[in-house]
Structure formats: C-alpha cells, structure tokens
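Novice: Sequence first, then the predicted structure, then my questions.
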Amino acid sequence: MTALPGETPGTVGTDTPQGAEPPAATDAEGPAHAEAPDTEESGGSEESEGAQEPAADGSEVDTPADDAPTGDATDGAEAGEASAGDASAGAEGDAAATAVLSEAQAELAAQRELRERIAKRKAEKGGPVAAGAKLSGTAADLLAAVRAVESGEKAGTEFFDSPAAAPAPRRPAPAPAGQPPRPAPATAAPADRAASPEAMDAVRAVLTEGGAPEALAHPATGTLGEQAAELLRADPWQLLAVPGVRPEQADGFARALLGAACGPDDGRRTSALIGWLLERAALQGHTALDAEAVRAALAERAVSDPEEAVRNAVEEGVVLVFQEGADPTELDASDEDQEGDDTGETAEAPEPVQVLLGLDRYALAEESLADGLARLMNACEKGADWAEAAAAAPSPSAAELIRTAAAAGLVAHSGGEAARAEPAALIAAARGLGLRALGATHSEDGRRRLADAAGAPDAAVTLAGLLSGTEGPGRDEDGALALDLLVVLDAPQLDVEGAAVLVEALADGARLVLSGDPGVLGSAGAGRVFADVLAARACPQVVSRTPDPGPIGELVSGIGIGELLQVEAPGKEVVIVPVRDAGEAVHRTVQLVADSVPRAFSIPATDTQVITVGHGGAAGTRVLNEALKQRLNPGPGRFGGFDPGDRVIHVPAPGRAVPGVVRSADAEGLHLECAGVPVVVPQERVESAVRHGWALSAHQAAGMRWPAAVVVLPGDAAAGLSRPWVYTAFGRGELHLSVVHGVDQALPHAVAQVPAQERTTRLRPLLEALPTPDAAS
C-alpha cells in the first residue's frame, strides 16, 4: 500500500513511524474535559444521532455506551437517596443462598398451571399460520398470561422468576379478547403527533413549573400525545419517555412538582426507569434484557427493592416476562425423574432458566415475525420449472441460489459486495419465468446498483418505498404485496419491527430471500434478524463463493476472518495516512478529500465519503463536517446552520439515513435533493432530522458505497473499534480507500479480538422451536 502524493506512506497495523509521537489518549488540541467520542456499538445508538431531541437541561444529549444496564457504573445524581437501597441489601443477601438452590423447582411450580393450556394451543396449531391471523402458540400464551395479570385473575408473581408472596390483585381492568395488552405510555414508541396550540401551552406550563426547558414541549407532546400535560402532572417520570431525557433530569423534574411526596421507590419512578432501561437497551440492539441485569441497574439508581419494582412493573403491564433456555415439558420430566428415582442415583439438575424482560412492541414483533416466516416456509408453491434458469446462471453460486429458491419459501443468502450479482441473477431468472419478482434495498444507492445488476430499472425498490406503496407493484385485493418473489438485500440492516411488517405484507405462497453480508454492522434498530435466521438454521442457506476483487476486496475479506492483511496496491487503491493526534487527523482528512484524492484519482470531493467512529470527540462527525464545510462549501449557515450546496444526511425515521444536498429554504422548511428526489423538511424538524453529511458514522454509511472513502481513526476512538465496524467502514470505497490512522495497535487488536457485541433477542429460539416444513406437512 502506498501513500498519495504529498502524504506519508504507512502500513495497516504497523507501529507509529519512527520519530512520530504515539497517539494521545485525549485530544492534544482540546482541554482535558473535551467531549469523548460517541462511539458506535453494534446497535443503533449512533444512527439515532440524527434525530436527537434536547435534554431536560436544554443541551443536546448523546448516548454513551455505558447507559445500557450492565451494572458497570453508578449514577451520582441519586447518591443522596441511596441509603434506602442499603437497608434492604442484607435481607436480599440472606435470601439469595436458599433461592439459588430452589430456582429451577420454583420455575416449574410457577409454570405447571399454564402447561396444559400451552400443550393444547400447540396441538391446535397444526397448519400454517394465515397472514394477518391472530397470534397463537407462545405468543397467545404470552398475551393470555398478561391479560390474566391485568384482570386480577392471577398475580404477577406466578409469571416471575423467584418465589415471593403475591401482592393484592390490582383493580380489574378487563381487556377485550384478541386485543394485545395495554402499552405503558413510558415505553411507547415515539411518534410525531400534531398537537394543538392549547396542548403545547399546557405542556410548556408544566415543564416551566418543574424547571424543565420549554424546548421539550414539542417532543413531549409527540411522545405522550394531547394529554401530555395531564400525564406529566400526575406522573412526572413520564418525562423519561421523551428522547434524550435522563433519569436524574426526570428525578429533578419530579421533585420540583411533587416535593416531599417524591421518593426513590415511588412505583411511578421505578416503572419509568424499567421502561427507560429497556428502551436504552433497544438502542443497543437488544429486544429483551436479563431480569438480573435490570434489577442491578435499578439498585444503582437508589431503588431499595429492585425485585419488587420489577414485579410491580410486570403486574402493571409495563414490561413482559419470558423464560428462555429449556422446554417446560423437558424440565417437568426431569423433575419427575428426580422424584421417582429408586436407584439411589441423583439425576443431573436441569440448567437454570433464563428470565428475560421486554417491551411488548418488540416481543410481539418477534412472535409475529417467527410465525410469518413459518407461514412462508410452509406455504411455498413449487409450480415453475427453474432448471433451465439455473443452468443459464452467470456463476455457480447464482445457480445454487436459483435452485434453492425454487424449492423453498424462505432462503438465507450470504456474501460480500461481489455476491450482490447473485440475487440480481435470481430476480432476472424469476422474471423470465413470468413471476412477479423484485429486489428491495435500504438505500437509493443500493436500489440503483441492484437494478443495474438485474438489467431492469423496475427490478429494485427501496424497502421504505415498497411498504409505503410509493414504489413497487402495490397490493392485491387481500392487502398483500403483489409479488411472487422478494429479495431483500443488506438483510443485516433489518430490525425486528421492520422485518415483522415486511413479512406480514407477503402473501401465502410468496418466496422471501434474505441476502446480506454477515460481517457488517447490525441493524440500527432492535433485533438481529438476519443473524438469528442464520443461527437458527430454520431455512436453506446459500453461501456465496464469489470473492470481492481488488486490493480493497482482499483487505476487507481478511478483516472478515479476523486478519488485518498488508495488501499490494499498485494503483494506490489503499493508502494509509498515519497521524499523531486528532487535530492532525482532521487536517489530513480535509486535505485528502479536497486535494489528494481528486488529484490522484480524478474523483471529485462530492464522490468521496468520510467515515469516522463517532459523532462526538475531537475528530467525530461534527468536527469533521464543520472543517469540511469551511473548505468545500463555506457560508454563514443562514438556513438553520445550512447553506445551499451543503451535503447533508436526512433521518426521516429512526434507523434511516438518506444522503442529500441542500437546495434552498423558505417558510415551508428546508428543501433538499435526495437521490434526485426533492424533499422538504419542516422547520421544526430540521434541527433533529438533518445533519451535515460530508462525514458519517459507519452505521449511517452501511448499505451504501462511494467511489472513494476516507476512514478516520483518531487516537481517542480506539475504544469504539470492533471487527464489524472496521469491516463495514473499510468496505464503503469502490475504487479507493484512505485510512487516517492514529490508533496504533488498537486497529489490528480490534480486527483480531473484538467481535460484534452480542444482542439479547428471542427470535432465534422462536425459530428453532418451529416445525420444519417436512414435519409440518
């Protein structure tokens, strides 16, 4: 690998060149308390940066990775209230010893009453689940259990993980049959709602009374609705449902409104905290959390009895409880063997059952998705003869994919960038057979590349356009997508809620192919759909044997298996630019984009994308975008910080990042051009939904490629590196990759030893429990 003209050559993974200072842990240009980089995790915390709202103190809130309830950090804001938690610590410790010995037996006793109904429901679920039908099996049992708690028929302790005295039943609140449990406002998904001026004024008054900034009025009404003022006055901790608000800020708001009536063990507070913990976990990709981790996080926030707090949240329907790790019937048989063994030998105790807590929106999405995938697998029609199409395929891997899709309703296809030609060949083959076949991508760039590979402009759409009806064939008379075959590219970017909606929209008999690169970063939203489908082995899998070409392809392929290779790049396809500190990293990045890359490769700055580890820090996206704007499109920022010609990233919804260019602004809002399509962002949404886009995070760049990419690795970003991050970022350049390298040995260490962060999800066990198509028939 060689350096560009005017740059210093280097090698990926080598030590800092002789005479250079080692990268500093902090930015040499800034003060000691400079903002730490908002590093990317495997979940969507970075993706949400484009849609942040102001915090309760009026400042923009960035999501640190340690906010997840891992029990690693304490919150000093509630230290004065922590004595309440110390009082019960001894009692919990005394009970722990006996609870551990009887945990499995207690789980069995708590579940025996439900077992007959579970078995009956499983027996009734004999055939495929029809599209749009009500949930059955595990999902139905889950809803039945929650309804029983809400109606007062059963106490929440019967569905909890440790024995305890059941509290008095709550006042009956019957729910209509077939209707899902009532979602708690504190955990509801944020949504933009048009609030009346009266509602906004009422919310501002409550916020002012509680010492919170009036800037929270719009996001509060968007999250809590027209009754936001009444909800906040009755339960000030509902403020915690507003994006960007932290527990200590909600506590201060509650103290201002409630005075002496405010305490750390208030049920409203503990329920809101649990919802907040699970929502924060969802930003990291989890659809559920271990109950013990939730209790530990509550203890750190001065809750004196975390177990009672969790039990109360389950009874109130704020969260749902699940037990994973063993089949109840197997545990029951093992228990009976232990009780009736006459040989004197002690049977091996069953493994402990993991107890998970989750929000209903993600639980029902995973249940619905599992049932929908089973429906597609069981309803596949094998009428057409695909043999001739497979024989004419352009590669052996494409032929294998065609043959596999001909015989299965659900197929998983994995491969790198070059392997994208195989789904394109499948779409073309299916269309040649007269089938309604289509490919869907997450970005306009991906749609264009797939359409070119398939040889038909109408062969590909974006997922957002397909589901909204603005792209694609529309719906049939039953409301399903009018398709026989749908291929979803970049499948690792599918979150569980989006995947559930997509699968529900497919008709019985349609084929679904999930295609993607398992090595890239996961979805910005909760879940790991593609990884769970692969791990469950619930459907046929096709692994591409088509390698990515060139030095960039060789480098990225090595990263995928944990090796940082020194590749030969005679055409300067890969260049390493060593830097000493973050200030030099910013300077070198601007020089590469504005001068070196255009001069050496005739690639204009508009076709070069900068990718860095986080949004904050001395060389994060904010600092880099400011420096690049000053060089490439200087201006006063007269349209809310933007000028015509600015490169931007538009976040129309969480998890979606759409590149664009500013054209103008008027009373309607900021006018953008995104992939040739005019977009108007209302004034009130500009601050939260539009960011400068010369520099992106790797999550924002996933699924897109540019002629050239400049990956910036300042010294203070070392902790945010992982193999999937490096794999994703280094693979965004088609012709050229420059690496501004200031992390020394942290880069090869991350590639070799820092895999993707694990996500806690329930989809894999749900898929593993499904009957195979042969068994179902």
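Specialist: Perfect, thanks for sending it.
Novice: rest of the way, CA atoms for contacts and neighbours
Specialist: Fine.
Novice: all helices of the stretch 551-700 of the chain, in order?
Specialist: 582-591, 597-601, 621-632, 683-689, 698-701 (DSSP state H, counting those that start in this stretch).
Novice: what's the answer for the stretch 401-550 of the chain, then?
Specialist: Remark: helices assigned in the stretch 401-550 of the chain by DSSP H, counting those that start in this stretch are 421-432, 444-454, 463-468, 496-504, 529-536, 550-560.
Novice: Dump the ones you listed into TSV; add distance to residue 631 and mean neighbour count as well.
Specialist: Output for these, formatted as TSV (distance: least, C-alpha to C-alpha, whole Å; neighbours: other C-alpha atoms under 10 Å):
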stretch	distance to residue 631	mean neighbour count
helix 421-432	38	23
helix 444-454	26	21
helix 463-468	34	17
helix 496-504	39	21
helix 529-536	41	20
helix 550-560	28	21
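Novice: so of the helices of the stretch 551-700 of the chain, which one's packed in deepest?
Specialist: helix 698-701 (a mean of 26; mean count of other C-alpha atoms under 10 Å).
Novice: Alongside the first one, take a look at this:
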Amino acid sequence: MSTDPETRETSPQPEDGTGQDTGRTEAETAPGGEDRDGAVAAPAGEGAAAPQRSEAEAELAAQRIERERIEQRKAHKQGPVEAGTKLSGKAADLLAAVRAVESGEKPVSSAFREPAPAPRRAAPEPERPARPVAPPQPPNAPGTELVAAVRALLTGAGAPGTLAPQVAAVLGETADARLQADPWQLLRVTGVRPEQADGFARALLGAECRPDDDRRARAMTVWLLEQAALAGHTALEVPALQAALDRCSVPDPDAAVQSGIAEGEVLVFQDALETTGPGTAPVEGAAGEGEEEDEERPVRVLIGLERYALAEESLADGLARLINSVPKENGSADAWERAARSATGAAGELIRAVAGHGLVLHTGGEASRIEPATLLYAAHDLGVRAWAATHSPAGRDAFAELRDRLDLPDTATTHPALTTVAGLLSGAEGPGRDADGALDLDLLVVLDAPQLDVESAALLTESLPDGVRLVLSGDPGVLWSAGPGRVFADLLTARACPQIASRTPDPGPIGELVSSVGIGELPQVDAPGKEVVIVPVRDAGEAVHRTVQLVVDSVPRAIGIPAQETQVITPGHGGAAGTRVLNAALKERLNPGPGRFGGFDAGDRIAYSPAPGRTVQGHVVTADAEGLHLECSGEPVVVPKERVDQTVRHGWALTAHQAVGQRWPAVVVVLPGDAAQALSRPWVYTAFGRADRHLSVVHGVEQALPRAVAETPAKPRTTRLPLLLRGQFPTTG
C-alpha cells in the first residue's frame, strides 16, 4: 500500500480506520423520507391534486398489491398459535393474554390462526405492452375534505399541519376520528417520534393525558417494533422490548405488551429452543429416569408485528414448496450433465446442482459472478427461460458487461435476460406473469442475495410457479439487507438445499485485501500500481480536505481515473465528515451553483431512493412544474417537488449501505475519528470491496480498523425464519 497516489512509494501498515454505516438508505432516510436525526419530514402536497406517479411510486403500489395477495392467503387461519410447552412467569402471563383473546374476552386477531393450505390464487393480468405502464392509482388516496379535517385537528393541538396528508393516508377514511379518540396514533406516521406524539396528546387531552394511558403503551410498543425493523429485526424478545418500553417512560412495560397482544396490535410467539443440538429433533424417550414426561421445555418468547410475521411464514412456505417440488423438465439429464462438464470449476458444480434442485445457494465474491453468468448461458442453450435479477440497475449493467465478455453465444435475443429485483416484482421489468399470476420463467438467478429482506423475499417466492429453479447468489461477507431479516444468512445456516461455494478469488491487491478482511485479517498488501493507498489524517476537517483533493486532483492525475468515475464512501450522513459535508465540499469543486432547483443544479450527481433500501445514482437534468428531472442508469425519472427532500440527496458521497450492489473504478473510503465506535467487519468488507481498480483510504481512526476487522462481526438480528425452516425441514441445521 502507498501513502499517497502521487508521491511516496513506501507501503506502511494501515493505521486503521473505518466506520459502521450510521445511516442506511432507509434507516437514515426512513420510508417517509424523514431524517433519522429526529426531525419530522414535511410530507407531500396538502390536498392538491395528485401528480402523475413515477415508476418508483408505481413499483411501490405493485408491491402493495402483491403483499395483499400474501395476506389474503394467510387470512383463513384455523387455530391459535401453538404454545408448544408449559410456561411460567412472564411467558405464562403473555400466554394468558393470548388465551383471553381465544376465549372471546377480547377481539380475535386473524394473526393468531394458522394458514390453511390453498391453491395458488389465479390473478390474470392484462396483456402487457412493450413498456409496462404504472398500475392504477389506489382508490383509498385521502380526499381533500379528510386532509382538511386532519389538518385542523393537528394545527389546533400545535402539531404541524403539513403532516395531514400522511396522517390521512396512514389512518384511513376515519383518520380525524381515530386521532381524536387516540392521539398517540400519530406515532404510526413515519418520522414522528414519541416526544412529539406526547406533546400532541397533551395539547389534545389536557389533564386526561397520563403516561400510564393504555393507548400510549400500545402505540409505543408498535413504534418500538417498527424501529427494530429498521435495525433489521423481524421480532424482539420480550426482555428487550420491555427494556425499550422502560426507556420510553412506559410505567408498566409488561402490562403494555399484554395489552398490545390482547388488542391484536402485536403478536406473541413461543418458539421451542433446541435442546439436542442445532438442526436435530429431540430424541424420543431421552428423558432421564424419574423425570416427568411433560417437563417444561425451554422456549423463546418473541413479540412481533403481523406484517413481518406473515412475510416470514410465507417465505418459509414458499421456500419449502420450491425445495420439495420437482424441477420442470427443461432439457434431459444428459444435456444438463454435458453442460456441467463443459464448464470449469464451481460453474460446473452450480449447473449440476441446478439441474436437479428447485433451490440452490451460491456464495462468492465479485469474481464469482462469472459462474451464474455461465449458468445462464447453459440454461438458454437448453431452452430454459432463464433470467437474472440484481439489487440495483448499476449492478444489472455491470453483470450484463460480464455476460457479454464471455465467449459464448447469446441466445436471449428476443427478451433481455437481466432485470432488477424491484423491477421484477413491480412488473416494470422482466418476463411478465402467466395466467395464474406467477412469473413466466423457468429459472431465476438472484444476485446480491444478501440484500433481500423478508418482505421482498416473500413476494419473490410467492411469485414463482411450481417447478421453477431458483438460485440465490451473493457474497455472505457484505452488509445485510437494509430492511428486516437476514434471509440469505438464515438459509445458509439451515442447510436445506445445495450450497455451491465459489473458489474463484477476486484478483489484484484490492481482491487480496478484501478477501483478508473477510476472514478477520488486515494485512499489508503489495500494491506496485498504487491500487491501494492509505492517506492518514489528524481530524475531520483534514479528512474532508484530503478527500476532495483525491477525487478532484490526485486520483485523476496519478491513477488516470476521472472524478466522475470515483465514488466516496463514508460511515453516515451526519457528522463532520458525513455525506452532507462531503457532498457540499465536492459540489463546490465539481459542479458549483446556487442550488436553484431545491438545493440542486443541473449536472449535480445525485443518489435517488425510490423505495426504502434502494439507492439509484444519476444526475440532475432540469426542473419544472412537474418536479426534479433526473437521469438514472440511462432512464429519465421525474421526482415530484414535494418528494425531493425525502428521496434525493447529492451523490458524490454515499454510505456503504447505499453503495452495496455497485462498484466503481475508484473508491475513496473516508474513516473520520468519530466513526470508531461504529466499525464492523462487514462495513469494512463492503466499503473496500466497492473498488475495482483503485482504493484510497482516508484514515483517521488509528487502531480501530484492525480491531473492527478482527473482533466486530455483524450485529445480530432477531428473526423467526430459522425456526420456521426447521419446522419445514426438521433434520437440517
């Protein structure tokens, strides 16, 4: 490694420094666009006529429609959630609350019933045009009168009237009455924080506003579970939830949880823990002599929201269906074997596994993508309708370049064989759907599989027909999905299907460095071409100065990579060297201007987040009455002016979560001193791995980098998918 791209040739050991992503795309800018620093974002227009929706809004609407299909399939439940064992203490109290619901003392929640098997629901679609159109506007958009009534209620209690459209959309046709009866319902609006909801309740209720109000306790419980989802959890263990409620000044956390269960606001799960080792069923008759047969088994009591519970259940069912179904006869066994023998290394193993199984997992770094590309060609040669889906448009374009570099015939001349996961689910891209509403394909290869959250993964598996082959491919070392769950990691642990591990190493000094980070080491690598450069800095101000110098001058002059092909990655949006400060400094040098389009100028590099967890890069074209006109991955995008603040940021500097699934010729990773407490191995691995030809590390955290790489793995996430998979495949693990 060098200490400067232009000057010294010495290669000192890195002085260590990197940062955990303090803000993910949807964690920093949550679904409603609010900044995680705490301010409530101003919503879109107040009662004005709705503008024509963008493709991103169409995509979200399509995903909502698809989610409704899943919920309808889960609606007919036949019995209560199985407790599975005798409980005591607080777990018994929770179970008593569940039984109170079942006995009729409280309203019954449909989420306490188990799904009945049902055939795939036919959902014929109209004939798709050459370019899919956006779905129709949902009929439940809030009306002008409702928005006005909600605004009057909000402003009368001292709350911002700009929240009215969001409140009306979230709470529905009786939003004003619901809010009047329960002011803490305001917490259901994305971006509203407990102290703001408490202030609204005090203004509305006066002396009747008390911290021990059941309505407040239930609302806080739901809000905390939503915040946990932003951190990746699909449910929380009871002690963790109660501790969080206590920090929110809820006087009786246990009663708050029980009230939420009884009212159907949250669900409770009693998951039996393994007692004979992971992945093994309890041995019959293994109890010692004299022990009672009904001896209490250990359980884990979890509290969760219905939407994530349904998603995990649907995902487990869908994966079981794929694993247990016989793949379609696309080509003979001999033809698949010939294709496998003609491929080299792990590509042959992958083809052979896909030939006989409905679900296959493939792991490896960037270089291993050649193996699913080879699989796609082999499948096309066998007449298989095969598609590949990536996390981002940039990843799709990069995979297309890799595919085209292979010296193999491209048989997919009629329909493109590449899409994004979001485009596939929304219908904006991909093969379309058959008469039953399933995706019209035989083989789907999902790249960047670690970025699948439980809801996207559930929608995906629900959309696949029986007999299809699904390959989930990705690098298990990168940051997990921005949304809740850790689907790819849970599947790898379950070992319910074939797993093919690539042996193709990432090349060059950068590949060597990233591979070492993945196993917890931070070596000094030989970089004769200045592929890896360390730039020590003393403070955040110097970090910003050196970053701008690298992007604008040093890297273009010494490495030959222009500024427009260099990406800055930093731990978070805030702070003295976060994306806001770095983007302001880079704009001043690369595209100065007054910010005449809501802070943006034509030519500005931007990061556009059409949906939580997804970031698309592009640049500003112009602005008019319709909104801000962007070009993202070659496609025109119009962002309505009321949504610009929520979805568009400058994009010269990104966080690692925003950058995942993409690569650039040159990357400058900025590690300010205030990032030391947030470091982790996955963050370092992801940030360093975004560089293709050159990596500069602006280093200001001293020994925090080697400690993070060696000692700080990914933060654990609480999910139910492993248990559900064990229920489907009890001998796996």
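Specialist: All right, it came through fine. Please read these numbers as outputs of a predicted model, since none were measured by experiment.
Novice: can I get the helices of the stretch 401-550 of structure 1 in JSON lines with distance to residue 574 of structure 1?
Specialist: Putting the helices of the stretch 401-550 of structure 1 into JSON lines (distance: least, C-alpha to C-alpha, whole Å) gives the following:
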{"stretch": "helix 421-432", "distance to residue 574 of structure 1": "24"}
{"stretch": "helix 444-454", "distance to residue 574 of structure 1": "23"}
{"stretch": "helix 463-468", "distance to residue 574 of structure 1": "33"}
{"stretch": "helix 496-504", "distance to residue 574 of structure 1": "36"}
{"stretch": "helix 529-536", "distance to residue 574 of structure 1": "30"}
{"stretch": "helix 550-560", "distance to residue 574 of structure 1": "7"}
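Novice: do you know which of these lies nearest residue 121 of structure 1?
Specialist: Minimum separation from residue 121 of structure 1 across those (C-alpha to C-alpha) falls at helix 496-504, 21.5 Å.
Novice: quick one, longest strand in structure 2?
Specialist: The strand that spans the most residues within structure 2, counting by DSSP state E, is strand 614-624.
Novice: and that strand, what does it pack onto?
Specialist: Helices and strands touching strand 614-624 of structure 2, by 3 or more C-alpha pairs under 8 Å, 6 or more residues apart in numbering; DSSP states H and E, are helix 25-28, strand 605-611, strand 627-632, helix 656-659.
Novice: leaving aside the residues next to it on the chain, what's closest to residue 535 of structure 1?
Specialist: Once flanking residues are discounted, residue 535 of structure 1 sits nearest to residue 764: 6.9 Å by C-alpha to C-alpha, 6 or more residues apart in numbering.
Novice: Just the element for the one you found, please.
Specialist: helix 763-768 (DSSP states H and E).
Novice: so where in structure 2 does that helix end up aligned?
Specialist: Per the alignment by TM-score structural alignment, helix 763-768 of structure 1 matches residues 721-726 in structure 2.
Novice: Which residue of structure 1 sits opposite residue 645 of structure 2 in the alignment?
Specialist: Per TM-score structural alignment, residue 645 of structure 2 is aligned with residue 687.
Novice: and the gap between the nearest residue to its match once chain neighbours are set aside and residue 680 of structure 1?
Specialist: Once flanking residues are discounted, residue 687 of structure 1 sits nearest to residue 640: 7.6 Å by C-alpha to C-alpha, 6+ apart. Separation of residue 640 of structure 1 from residue 680 of structure 1 (C-alpha to C-alpha, to the nearest Å): 14 Å.
Novice: Looking only at neighbour counts, state which of the two leads.
Specialist: Neighbour tally, residue 640 of structure 1 and residue 680, criterion other C-alpha atoms under 10 Å: the higher count belongs to residue 680, 17 against 13.
Novice: ok, now which ones touch the more buried one?
Specialist: If you count contacts by C-alpha atoms under 8 Å, 6 or more residues apart in numbering, residue 680 of structure 1 has them with 668-672.
Novice: For the corresponding residue of structure 2 for residue 642 of structure 1, grab the count of nearby residues.
Specialist: Here residue 642 of structure 1 is matched to residue 600 in structure 2, going by TM-score structural alignment. Using other C-alpha under 10 Å, the number of residues around residue 600 of structure 2 comes to 26.
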